[in-house]
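J.: Following is a predicted model, sequence given first.
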Amino acid sequence: MPKYLKCEKEVYFAEGVTCLGKDWHRPCLKCEKCGKTLTSGGHAEHEGKPYRNHPCYAAMFGPNGFGRG
């Protein structure tokens, strides 16, 4: 069984999710900034790490002022 990215623990295939080309436990797939659990299609990637599209990714990596209002 593969070891999953965040927690390094083994799980069964049905318990995992693939995102950003890596395997994760569902509860381990969290935004690097705020820690909220991410859903399919509700996140962005920066340097291989997942972030919520809005507001986290937009505030950190978007144009100045975007996502800060």
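T.: That came through, no problem.

J.: all contacts plus neighbour counts: C-alpha atoms, from now on.
T.: Will do.

J.: which residue ranges form the strands in the chain?
T.: For the chain, the strands defined by DSSP state E cover 16-19, 22-25, 43-46, 49-52.

J.: so who does the residue nearest the centre of the chain touch?
T.: Residue closest to the average C-alpha location in the chain (CA atoms, centre = their mean): residue 50, at 3.0 Å. In this structure, residue 50 makes contact with 20, 29-32, 43-44, judged by CA atoms under 8 Å, 6 or more residues apart in numbering.

J.: another one to put next to it:
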Amino acid sequence: MGKCHSEQFNSEKVTSLGKDWHKFCLKCERCNKTLTPGGHAEHDGKPFCHKPCYATLFGPKGMSAS
């Protein structure tokens, strides 16, 4: 299961990275931005927004992350 545990979980869950999440608990590990299933990057099983976080942390080195 994702980061949080709640009794209302079943009515508000989304699935991403092989886990179930509250739709508002699927957030970027770096900036805390709310993400959508399939609309984010993944590293070591954790969700990241594509820009700027994933690009900055794991993208090609030496390129501008603008």
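T.: Looks like it came in fine. What you see is a predicted model, and the numbers here were worked out from it, not measured in a lab.

J.: show me where structure 2 has helices.
T.: Along structure 2, the stretches classed as helices by DSSP state H are 55-58.

J.: Ignoring the adjacent residues along the chain, who's closest to the equivalent of residue 4 of structure 2 over in structure 1?
T.: Under the alignment (TM-score structural alignment), residue 4 of structure 2 maps onto residue 7 of structure 1. Nearest-residue entry for residue 7 of structure 1: residue 28, 7.2 Å, with adjacent residues in sequence omitted and distances by CA to CA, 6 or more residues apart in numbering.

J.: Now do the one you found: how many residues are near it, please.
T.: Summarising burial for residue 28 of structure 1: neighbours were counted as other CA atoms under 10 Å, giving 18.

J.: Look up how far residue 50 of structure 1 lies from it.
T.: Residue 28 of structure 1 sits 11 Å away from residue 50 of structure 1 when distances are taken as CA to CA, to the nearest Å.

J.: Also residue 14 of structure 1?
T.: Residue 14 of structure 1 is 21 Å from residue 50 of structure 1, by CA to CA.
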